[in-house]
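Peer 1: sharing a sequence plus its predicted fold:
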Amino acid sequence: MTELYINGQLAVLSEDFYFMLASENPYFTRSSNYSLDIELPMSANYAIFGHINRLDVTKKKTILTAVLMVDARCLLSGSAVLMSVEETRVKVQLVSGNAEFNLLTNDDIYVDELDLGSDWTPVVGRPIGGFLPASEMVDYYGSVDQVESVWLPVFYQDVNPENLNNNAQYEDGSNRFLPCPEFLRTCIQPYLMTVITKIVEHFGYTFDTSFFDNNFLRNVYVCSAVASLGISSALPHWTVSEFFDELEKFLGVITIVDEHTKVVRFAKLNDYFSFSDKEVINEDAVLHEFSVEIEDKKDDKDISSGNVSYDLSSVTDDGFLRLDRELIEAAQKTEYNTYDELVQAYNAMSDENRKKTLFVVGRRYYINYNEGDKNSLREVNLYADLIRNPESETSASLRIVPAKIVQYNIGTYTFLSHNFDYVRTDTPLFFNIPVVSFHKVGYEQSAFNIQEAIEGNVELQEKQKRVILWRLRSIPVYSTAIPLTGNHLIMLIRLPITNKDLKGWYQHLCLIR
């Protein structure tokens, strides 16, 4: 016996009712359970659909709750999507699990336009005068288990006091502090786990955070230079589907949606088939079978094979962390067995030759770095492309990428109570602060100054058009004097260095654009 409940009501089925229910593996398709079109008699189901077949009724996308029962067994618990309406019949498609989640999120719904709430901590917690006690730092800089967002300093574009948002003033000689002294430069920075949870909840689901348990990614936070208290304002202008695509690539996971509990969770690609709750279909239960040819081509979200790179520009100071393959191939390279051997050769070179040489020791890269009148060796390309096949192009590009961090002296202050003024002292206080900025450029094939190429002063003419278009799309439009970067999402993350000759981890920021 087959029973179909739509919008809580038992649907009337035709006498010759027949349907096909497909079940796909989300590991391969990101989908799960869905039916082909199901035809229902219109007149017998007015209680569910109303008089939607009438000409004077506005037709719009309609999604209703649905439960499919066969012989007292629930085969599907999800939604019924209205596909078409005729005078005597109506067609619906049933979806559940990943298929239902995709349906709800696949429209042009952008994460930065969702109502994900806000955080008014810098407003309600601001003292009338003086500093806050150190015990209140947790409200501003606590972990993801303590707060939804943090208010750490961030530079926009340049290391310039005028571009410093979320500044903090610390009292000289104590741990007392004044967070976000300039309200118009206050930028919310939600934890990534907060963002995912709120997006999932926006669509009526619950997010299972167990993937982040005992995981260094647990306290990843979104760093934004957008002056706002709204969580969504810190996010890039991506659709919800794009957002989850990039998360899956970066985290090496797939998204699994439980159709019964409405819980969304992440499963590691390597662990997906190790779970014991997989349903095994007996051979005699298969009604139809077919075969397809499988291309030897990996999906671009699979970073387990092929060449992988961060979508990080090899221009501006950010570019010292990752050099474009084009730059490395075009540069005049000299390889050495040891770093000491490199230093000896470097000291014997003329300044002109130093500038045109990319020094290589194993998998580590160095350039001559000029600052004023001083030349020195600087290590670059710590976040190099992962090249498995030098003959092929990059097959996966991560739009969550390392960004630049600078050490900056924010200083210490004293509070003058007689005129409510904060005066900076001579005592230094250095912070590691991210800088949000990037652009891209090409390279000449002849010998060129490596530092100038990284900083954007060398261009390859035949690629200039592609580069300019890329830059134009990434330039935000400003409506006020406050710098905004609404197309950028940055996350503080303890990333592994991609150069496998280097050991350990490196605390850094990640930028999504």
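Peer 2: Nice, I can see it. Numbering: from 1, shown residues only.
Peer 1: hey, let's count contacts and neighbours off CA atoms from now on
Peer 2: Will do.
Peer 1: the helices in the stretch 1-150 of the chain, which residues?
Peer 2: Counting by DSSP state H, counting those that start in this stretch, one finds helices in the stretch 1-150 of the chain at the ranges 26-29, 46-49, 97-105, 121-124, 137-141.
Peer 1: CSV for those, including distance to G411 and mean neighbour count?
Peer 2: Converted to CSV, these look like this (distance: least, C-alpha to C-alpha, whole Å; neighbours: other C-alpha atoms under 10 Å):
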stretch, distance to G411, mean neighbour count
helix 26-29, 51, 14
helix 46-49, 66, 16
helix 97-105, 46, 21
helix 121-124, 20, 14
helix 137-141, 18, 16
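Peer 1: nearest to Y506, of these?
Peer 2: Taking C-alpha to C-alpha, helix 137-141 is the member of the helices of the stretch 1-150 of the chain nearest to Y506, at 20.1 Å.
Peer 1: not counting its neighbours along the chain, what's nearest R354?
Peer 2: In this structure, R354 finds its nearest non-sequential neighbour in N368, 5.8 Å apart by C-alpha to C-alpha, 6 or more residues apart in numbering.
Peer 1: name the helix or strand for the one you found, please.
Peer 2: According to DSSP states H and E, N368 maps onto strand 364-371.
Peer 1: do I294 as well
Peer 2: Counting by DSSP H and E, I294 is part of no helix or strand.
Peer 1: how close does it get to F207?
Peer 2: Look at I294 and F207: by C-alpha to C-alpha, to the nearest Å, they are 33 Å apart.
Peer 1: the more surrounded of these two?
Peer 2: Between I294 and F207, F207 has the larger neighbour count (other C-alpha atoms under 10 Å), namely 19 against 6.
Peer 1: for the spatially closest residue to that one that is not a sequence neighbour, give me its contacts.
Peer 2: What sits nearest to F207 in space, not counting adjacent residues and going by C-alpha to C-alpha, 6+ apart, is V264, at 4.8 Å. For V264, the residues meeting the contact criterion (C-alpha atoms under 8 Å, 6 or more residues apart in numbering) are V200, Y205, T206, F207, D208, T255, I256, V257, D258.
Peer 1: let me see the contact set for T2.
Peer 2: Contact analysis of T2 by C-alpha under 8 Å, 6+ apart lists L68, M69, V70, D71.
Peer 1: buried among those? Make that a PyMOL selection.
Peer 2: Buried residues within the contacts of T2, by 16 or more other C-alpha atoms under 10 Å, are selected in PyMOL with:
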select buried, resi 68+69
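Peer 1: so which of the contacts of T2 comes closest to L358?
Peer 2: Closest approach to L358 among the contacts of T2 (C-alpha to C-alpha): L68, at 64.6 Å.
Peer 1: ok so, going back, export the helices of the stretch 1-150 of the chain to CSV and append columns for distance to E393.
Peer 2: Putting the helices of the stretch 1-150 of the chain into CSV (distance: least, C-alpha to C-alpha, whole Å) gives the following:
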stretch, distance to E393
helix 26-29, 23
helix 46-49, 52
helix 97-105, 30
helix 121-124, 47
helix 137-141, 41
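Peer 1: one more to weigh against that first structure:
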Amino acid sequence: MTELYIDGVSAVLPKDFSVQVKRENPLFTKNGEYTYDITLPLGNPTNAALYEHLNRLNSVTEVASKRTAILIADNRVYCDGTEIITGWTDESVSIQIASGNSELNYIIGNDLQISSLSGMPVTAAITKKAAVEHIEKRYPDVDYCLTMVYDRDGEEILNPWVNLTTGSPDLTPGNVSSLGSVSPDLDRFIPQPYLCVYINSLFEALGYKLTDNLLAGTAYEDLFICHAVRTMKWCEMLPGWSVGDFLEQLELMFDGVFVVDNRSRNVRFLAKQKYYHASTTSHVRWVEDVYEVETADEDDEPETVNILQSDVRYAFPDNAYWRGRCLPDTVKAAARKSTIDIGAIPPQQGGFVGRMDYWFGSSQHQQTDTVWTDGETRRKTYYGTMSGEDHAGDRDRWILTDEFAAIERADPEQEVELEIMPAEIRQTGKDFFRGDGAGLTVPIYIPMPVVDGGSGSSGDEDDGSEGRTPVSDLINNSSTGESDGTPSKNNIFVAFYGGAALPVENTEHYVVLDIPFAYTDEYLYVWDSNTYIQTNTEGKTLRLTDLQTCFWEGTLDVDQRNEIKLTSHDPNLYDPRGVFEIRNKRYVCKEIEYTLDAGGRKGAWTGTFYPAKISDTEADARWILADGKWRDGGVWLDNGRWLDS
């Protein structure tokens, strides 16, 4: 028997009732569970009362109610979600039921803007005590940080700080451009929310709860959204961004997938490579001998992105800063290339850069039209600067470049452009440090988020012909792409919060300031002194190669090119997100489709599967009786226990 409950009321189904229910795996599609059209007659009192509000509407676009809908057959829940009205007449109404990821897609459909989510947090006016607390503490103890950010539009620093070291170090909000008495300017303090908290707040505003976040517990939980929008409302911090676009970019950047539980309305943000870890295996019975194998053409793009088989790059704005950190193709084509043993170069004060003449000998200089790559790891790239009249007696030094280079595959399936990217961190001028009763001028490096969509100036491109141009000129004059000048939504800029100890290079002193700072890589280049500051010792970086190591690589081996469609009479109701064993072969499921009539499930069900290589210990959790802990990689012993080999 099949039953349909709308907002807790049992609807009357027609005698010839028939509907198809589809349950899809969000790892391979954007959908979850949903039904095709269900047609209900309005000639009976129950259904007429359920849909009497339709008489007062002129079009289906005006239907705003999102009532609960539960479809039950044979005492099993096939769909538990939200009712979607697709059309009606005087005699009948057509509805669909969306559940899980499909329900979320329906709620955020039609490009729902984050700015429209009134349920997101609103930070109260920041007091001096609260300001200090959000500098001294980090996630998860606080929801946002207050590191300094430069507002390009207003041409001033937001979240300004000065440092007082009379006696013990103290953090005091104030005007960083003044050497006079500290004058708190708390109106210029704008919260910079941690990315983990922002994601959680977004789902809470949508009526969901985020229970698992793949960023939590990793170095990337220190990431915060860097912005210069003068607002305390979190929903206004990403203007122009829709919920769907934001979630899609998160999935791309961290190779994850959002999985929605249709009953609890809980959401998990899972790494694709660990999607099937500790999943149970379902053994499907009564499978028909006839099946279909559909092989995709090599030219066809897969439905979902396999980031390990795709070219990946950040969608950087076009300016000299990012041309230096992600060398344009024109620069790479025009510059000479060579390798060098970075380990043979002694470090300079404060970090990483070595003297060029130590490598070449005192009679030679670095060629400024050459890009040098670390020959051992090829992880870091450099170009050189020669001594000039302005730096008499100075020796040539390495300049780190191409830190955030694109990843290019040998035979890419797709091209992925990430719109969540590292924030631009540059020196904004001279700020003042007060110590021992005297003023000391030092350069401060802070994030400078782009506010105009990222279009920048371009210049003439070097064609690599005779008379090569120095790499620095190539970077300053190269254009990364074309721009029609049309403003678009800003990219989302993120950075790691580094706490309140900022290492700063000064002409007379190398000092550490108790000023909050942000970073995006392991080293920060100080242009004034041609040296590097090591921003963190934990290797936290937004290099694409490090994202790949941390999030993208894994053991998930699924053949999405060869779909296998099977038909089964197995009476069980299976979750497509699990692992399936069919005729002694292991598969993962893309989708399962059932047909229901008034009497219950009708006939066999069909499923689309992908061949997968998943180990026993990955597919099934192992229980150790001795200590009551879950283990993987176990072996079976004669005494009936699983132990790690």
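Peer 2: That came through, no problem. Here the structure is a predicted model, which means the values were calculated and not measured.
Peer 1: any buried residues in whatever helix or strand comes next after the strand holding N368 of the first structure, and which?
Peer 2: Once the chain leaves strand 364-371 of the first structure, the next helix or strand it forms, by DSSP H and E, is strand 374-380. Using 16+ other C-alpha under 10 Å as the test for burial, strand 374-380 of the first structure gives L377, E379, V380.
Peer 1: in what helix or strand does the spatially most central residue of the second structure lie?
Peer 2: The structure's the second structure has its C-alpha centroid closest to L250; by C-alpha atoms, centre = their mean the separation is 2.7 Å. Using DSSP H and E, L250 of the second structure sits within helix 243-254.
Peer 1: give me the stretch of the first structure that the helix or strand that that helix is followed by matches.
Peer 2: Sequence-wise, the next helix or strand downstream of helix 243-254 of the second structure (DSSP H and E) is strand 256-260. Alignment of strand 256-260 of the second structure against the first structure: residues 253-257, by TM-score structural alignment.
Peer 1: circling back: of the contacts of V264 of the first structure, which is the most crowded?
Peer 2: Neighbour counts for those (other C-alpha under 10 Å) peak at V257, which has 27 neighbours.
Peer 1: list the contacts for that residue?
Peer 2: With C-alpha under 8 Å, 6+ apart, V257 of the first structure has these contacts: G97, N98, F101, V263, V264, R265.
Peer 1: TSV for those, including distance to L472 of the first structure?
Peer 2: Shown next, in TSV, are the contacts of V257 of the first structure (distance: C-alpha to C-alpha, whole Å):
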residue	distance to L472 of the first structure
G97	39
N98	35
F101	33
V263	39
V264	36
R265	36
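Peer 1: number of nearby residues for the aligned residue in the second structure for S241 of the first structure?
Peer 2: Correspondence of S241 of the first structure to the second structure, assessed by TM-score structural alignment: G244. When neighbours are defined as other C-alpha under 10 Å, G244 of the second structure has 18 of them.
Peer 1: counterpart of N105 of the second structure over in the first structure?
Peer 2: Per TM-score structural alignment, N105 of the second structure is aligned with N102.
Peer 1: so that match makes contact with S241?
Peer 2: Yes. Using C-alpha atoms under 8 Å, N102 of the first structure is in contact with S241, at 7.5 Å.
Peer 1: how about the strands in the stretch 451-600 of the second structure?
Peer 2: For the stretch 451-600 of the second structure, applying DSSP state E, counting those that start in this stretch gives strands covering 492-497, 502-505, 510-513, 518-519, 523-526, 531-534, 562-568, 579-582, 585-597, 600-601.
Peer 1: show me the strands in the stretch 201-350 of the first structure, by range?
Peer 2: 206-207, 221-223, 253-258, 263-268, 307-310, 332-336.
Peer 1: how close does the closest residue in space to G240 of the second structure that isn't next to it in sequence get to A423 of the second structure?
Peer 2: Leaving aside its sequence neighbours, G240 of the second structure sits nearest to K489 (C-alpha to C-alpha, 6+ apart; 4.9 Å). K489 of the second structure sits 16 Å away from A423 of the second structure, taking C-alpha to C-alpha as the criterion.
Peer 1: so if I had to pick from these two, which one is more boxed in?
Peer 2: It is A423, of K489 of the second structure and A423, that has more neighbours when counted by other C-alpha under 10 Å, with 26 against 14.
Peer 1: OK, contacts around the counterpart of E148 of the first structure in the second structure?
Peer 2: Counting by TM-score structural alignment, E148 of the first structure corresponds to D143 in the second structure. Contact analysis of D143 of the second structure by C-alpha under 8 Å, 6+ apart lists P193, Y194, V197.
Peer 1: and the gap between D143 of the second structure and R434 of the second structure?
Peer 2: 30 Å.
Peer 1: swap in L42 of the second structure?
Peer 2: Applying C-alpha to C-alpha, the value for L42 of the second structure to R434 of the second structure is 78 Å.
Peer 1: the two - which one has more neighbours?
Peer 2: Neighbour count, other C-alpha under 10 Å: between L42 of the second structure and R434, L42 has more, with 20 against 17.
Peer 1: that older thread, what about the strands of the stretch 201-350 of the first structure, which gets the closest to A396 of the first structure?
Peer 2: strand 307-310 (4.9 Å).
Peer 1: which residues touch the closest one?
Peer 2: 383-389, 392-402.
Peer 1: next one: stretch 87-106 of the first structure
Peer 2: Residues from elsewhere that reach stretch 87-106 of the first structure, judged by C-alpha under 8 Å, 6+ apart: 26, 30-43, 53-54, 66, 76-85, 203, 239-241, 255-260, 262.
Peer 1: again, 6 Å this time
Peer 2: 31-42, 53, 77-84, 240-241, 257-259 (C-alpha atoms under 6 Å, 6 or more residues apart in numbering).
Peer 1: which PyMOL command selects the buried ones in the residues you listed?
Peer 2: A single PyMOL command selects the buried members of these (16+ other C-alpha under 10 Å):
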select buried, resi 31+32+33+34+35+37+38+39+40+41+42+53+77+78+79+80+81+82+240+241+257+258+259
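Peer 1: restricted to strands, list the contacts of stretch 87-106 of the first structure.
Peer 2: Assigned to strands by DSSP state E, the following of these qualify: 33-35, 38-41, 77-84, 257-258.
Peer 1: and the host helix or strand of D431 of the second structure, what does it pack onto?
Peer 2: Take DSSP H and E as the rule and D431 of the second structure turns out to sit in strand 425-435. Packing contacts for strand 425-435 of the second structure, counted by 3 or more C-alpha pairs under 6 Å, 6 or more residues apart in numbering; DSSP states H and E, involve strand 161-165, strand 438-447.
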